[in-house]
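J.: please work out how this folds:
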Amino acid sequence: MQVLRTVTVVEHALIPVMEDAAHTAVSDRLTPVAPYITSHEAEALLKINDRHPGFCQRTVGAVKLAQHCGIVRAASCVLEIVPKVGITSDGDDASRGRAALLSMLHQAGRLKVSAIGSAQQGAVRAPLLEIFIQEFLLCALDVAQSGLISRYVPQSGDLTVVKGRFHAQGQLRHNLARPHLLHCEYDEFTVDNLYNRIIRAALDACRHWAKLASSQRLWFELHARLTGVAQVRVRSADVRRLRYDRQTLRYRAVMQWCEWLLELASPDLRTGSTAAPALLFDMNKLFEDYVCRREELKEADSPNIVIRQGPQRALIMQGKRSVFTLKPDVTVWKKASANAPFSLDRIVDAKWKSLNPNSDDWGVDEADIYQLLAYSKRYRCARLELVYPRPVDKNEGCVPPVFRIDDGEAGRVTTITISMAPLI
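T.: Predicted coordinates for the structure are as follows:
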């Protein structure tokens, strides 16, 4: 099997496009070897825009990435895109970016990440693909150790005694010269069902991707527990069609991993398709989920209510038609007293953007301020907050500003607090 090289880049990066032969000639003179992709791989990346609009664009001699992070599997490489988490660039950006991505995915509830312990230490050295495979193996082993589900599966075969229903036509076709055998149709209670077959298919798909000794050990342990499950061809679309009940609900997490891994192992790639399978996360949406979850945890011990993505209101009403719909990321509601109704206390908006502590306004975008002022006017809320990611190399002594705006009403001052959420 072809060994895929790993290309690690930071979001919004420019990836040079050159052929392998040209890059080999260049790499003889440069150390270390810089990331690159071939023209065929570049075309595969551009095809991803059909599923993830704005993922990348072609420039002269390179491909420019946007805000999506994760993994893309091209024909001869695995592209690993990590978030930019520092103000300055250094050699540890990739490991800290992996740690930040895993931490956000875990805390936002997108997936359960056991490697979060090492992520909290500020660096993850293993490639994302290796980490995702380990998480799949750990999740699948947890399901297997608690007992693989069994289902009644229709079977047919030639038996020495009647089991289930005797099939007369099958007997004439198969056993006319073997009267000692009986062709029967019956239901077998077995672990060889669709749910476990999907896990087995994902396990087979990642066999040659697991490079670390710890991953290989987990792979063989899970393989031993699935010996009674047949190898069948499964696609990620088959996983999405699954239905869950009380017995199979515990399979939901591992099925998510299976869907992603089977997507990366898409057979379309082997049949000449130019589309590259990918496991990507829009950092704007992921950071919103991460900030929302932090607000929910912050208010967990209080009587306050946290509402995600709402409530929606129209900024302008043209007759009966609403124009310019507003939808804050987070709104926090509280009661002035036990019998009082809930009132809006503050509005929180998440922005996956970099700040500049050396600037007077910290590089806050004017459009973001205007957006919050629209929220303040329509929702009649004077406490607003913009949350940005905290750079891992930021000086702890730098405190973000609080903007105060006097709107002319007696005693009414709108405050816009700039805060930063730690990623690691």
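
J.: going forward, measure contacts between C-alpha atoms and count neighbours the same way
T.: Noted.

J.: buried set for stretch 408-424?
T.: Neighbour-count burial for stretch 408-424, counted by 16 or more other C-alpha atoms under 10 Å, picks out 414-420, 423-424.

J.: please give the structure of this sequence too, so both can be compared:
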Amino acid sequence: MQSEQHITVYEHQSLYIGRDKNSLSEKQLEALQAFHGEGTCYYSLTHKGVKFCEYVGVLQVGNTIIEILPKADKAAGNEEDTITKWRDVLIGMLKAVGGFKIESPSSSSLRIRHNSILHLYFELFLTEVEILVHRGLTKQYRQTEGNTTVLKGSLHFGKHLQHNLVHQEKFYIRHTVYDKTHPLNQVLYKTLRLLSRINTSIVLHSRIGALMISFPEMPDIVVSEAFFERITYTRKTEAYQKAMEIARLLLLNYHPDIRKGQNHVLALLFDMNRLWEQFVRASLKKYKPENISIPESSTRDFWKPKTGGKSYLRPDIVINTDNSDCLVLDTKWKNRNGSSPQSDDLQQMYAYQSYYNASHVALVYPGNTKTIQGGRFYHPEGYLTDKTCSLISVQAISNIKEWQKIIADLFYVELRGTY
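T.: Reported below is the predicted structural model:
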């Protein structure tokens, strides 16, 4: 098992070689530069360093874990408390939108306090696999062939002559076996082997080893996005779904260092803008009154050229589409700090209000406090209309359930009184 170095930064911050305790080594920077060369958009390269963008989560480079946390406020305070707060906020948001499948009964039995979401994903995977091993790994019939001293199945005559002209006591046969060499088990075993190489948690080390012993030796399996898309679950294998989701995430985001074999990169990163949108939507759905509807998508045609494809309007969240109380929301993960919104954002909201015949539209930001600031659009002739757009800020707190309730009350109770 590797010894761990842990670096914590916030979104849009930079890491450099040799500047402070959170410095990169030259080898780590080389690995990040090589990973960036594969087309990654998670950070940009600077002089002797990297600058992170809106992606948050964790990068493991060799034995170094780089944790990139969101941070929507500029409040001063104890750095350790600030890190803990934003780590809890990130994990809580991912749980709320289904990133950890928190409805799983196994998630309530997690055993360690995690220093990053990386170890949390590792333990969730191990816990799910332990449940599967306890229940008994699924088996299947499969065709196999090879040399044996027992004649069973069918004799493969051509290969029998090729292999056994001298060894006449053997038979080259094809036969059917019923064992655990199932594609789903092969994926789990491949993921365990990956964790045995990259895990830096002492607490998880023995559990990985114990689980590997529970699996028979299996041939390696090549996985891809298409492979996971083709998987279908039956009554016998439906219990594998949660473990396979995490295996998919780990295996498809692992980038081995094929040149030197030391600074492998595992990237579990999430677009904070997209996560904020999903979190607000999940919060509104969780506390939705019966008379409220929130469709998953409300895309509408916007413009069509003489040749080529159409352009669309696609707002983040639409409440009560086509009703008299229709509300269109656009989420922005950035702290305005009292500044005016960008003109492009306001123009977009004006279009949403017109095309969806919305009674109200709003831009939704994280902030230091909870605020609702109203505003009205101008008519082309220069006078103010009754068309309104609110600027809404919601303070992030570590208690995710309470935060979700605050968001829901803000839109379903407080905002309704402003239009």
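
J.: let me see the TM-score of these two.
T.: TM-score of the superposed chains, computed with TM-score structural alignment, normalised by the length of structure 2, equals 0.77; 389 aligned residues with a C-alpha RMSD of 3.7 Å.

J.: reformat the buried residues of stretch 408-424 of structure 1 as TSV; add distance to residue 64 of structure 1.
T.: As requested, these are exported to TSV (distance: C-alpha to C-alpha, whole Å):
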residue	distance to residue 64 of structure 1
414	39
415	37
416	34
417	33
418	30
419	29
420	27
423	24
424	26
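
J.: among those residues, which lie within strands?
T.: 414-420 (DSSP state E).

J.: spatially, which two of those are the most separated?
T.: 414 and 420 (19.6 Å; C-alpha to C-alpha).

J.: longest helix of structure 1?
T.: Longest helix in structure 1, counting residues (DSSP state H): helix 128-145.

J.: which part of structure 2 matches it?
T.: Helix 128-145 of structure 1 corresponds to residues 117-134 in structure 2, going by TM-score structural alignment.

J.: mean shift of the matching stretch relative to structure 1?
T.: Aligned to structure 1 and superposed, stretch 117-134 of structure 2 gives a mean residue distance of 2.1 Å (mean C-alpha distance after the TM-score superposition for structure 1).

J.: residues in contact with stretch 26-33 of structure 2?
T.: 17, 45, 48-50, 61-62, 257, 263-265 (C-alpha atoms under 8 Å, 6 or more residues apart in numbering).

J.: that stretch vs structure 1, mean deviation?
T.: Averaged out, stretch 26-33 of structure 2 is 3.5 Å away (mean C-alpha distance after the TM-score superposition for structure 1).

J.: kindly report the same for stretch 187-198 of structure 2.
T.: Stretch 187-198 of structure 2 differs from its equivalent in structure 1 by a mean of 1.8 Å after superposition (mean C-alpha distance after the TM-score superposition for structure 1).

J.: three-state assignment of the spatially most central residue of structure 1?
T.: Nearest to the geometric centre of structure 1 sits residue 281, at 4.9 Å (C-alpha atoms, centre = their mean). Look at residue 281 of structure 1: counting by DSSP: H, G, I helix; E, B strand; the rest coil, its state is strand.

J.: that one pairs with which position in structure 2?
T.: Looks like residue 281 of structure 1 aligns to residue 270 there (TM-score structural alignment).

J.: what segments of the stretch 201-350 of structure 1 are helices?
T.: Residue ranges of the helices in the stretch 201-350 of structure 1, as given by DSSP state H, counting those that start in this stretch, are 213-225, 236-240, 252-264, 283-298.

J.: now, of these, which is deepest in the fold?
T.: Mean neighbour count (mean count of other C-alpha atoms under 10 Å) peaks for helix 252-264 among these, with a mean of 21.

J.: got the contact list for that one?
T.: The contact list for helix 252-264 of structure 1, computed with C-alpha under 8 Å, 6+ apart, reads 72-73, 111, 136, 139-140, 143, 198-199, 201-202, 205-206, 234-237, 239-240, 244, 277-279.

J.: ok, average deviation of that helix from structure 2?
T.: With mean C-alpha distance after the TM-score superposition for structure 1, helix 252-264 of structure 1 averages 3.1 Å from its match.

J.: now find how far off-centre that helix is within its chain.
T.: Helix 252-264 of structure 1 has its average C-alpha position 11 Å from the chain's average C-alpha position, going by C-alpha atoms, centre = their mean, to the nearest Å.

J.: many thanks, we can stop here.
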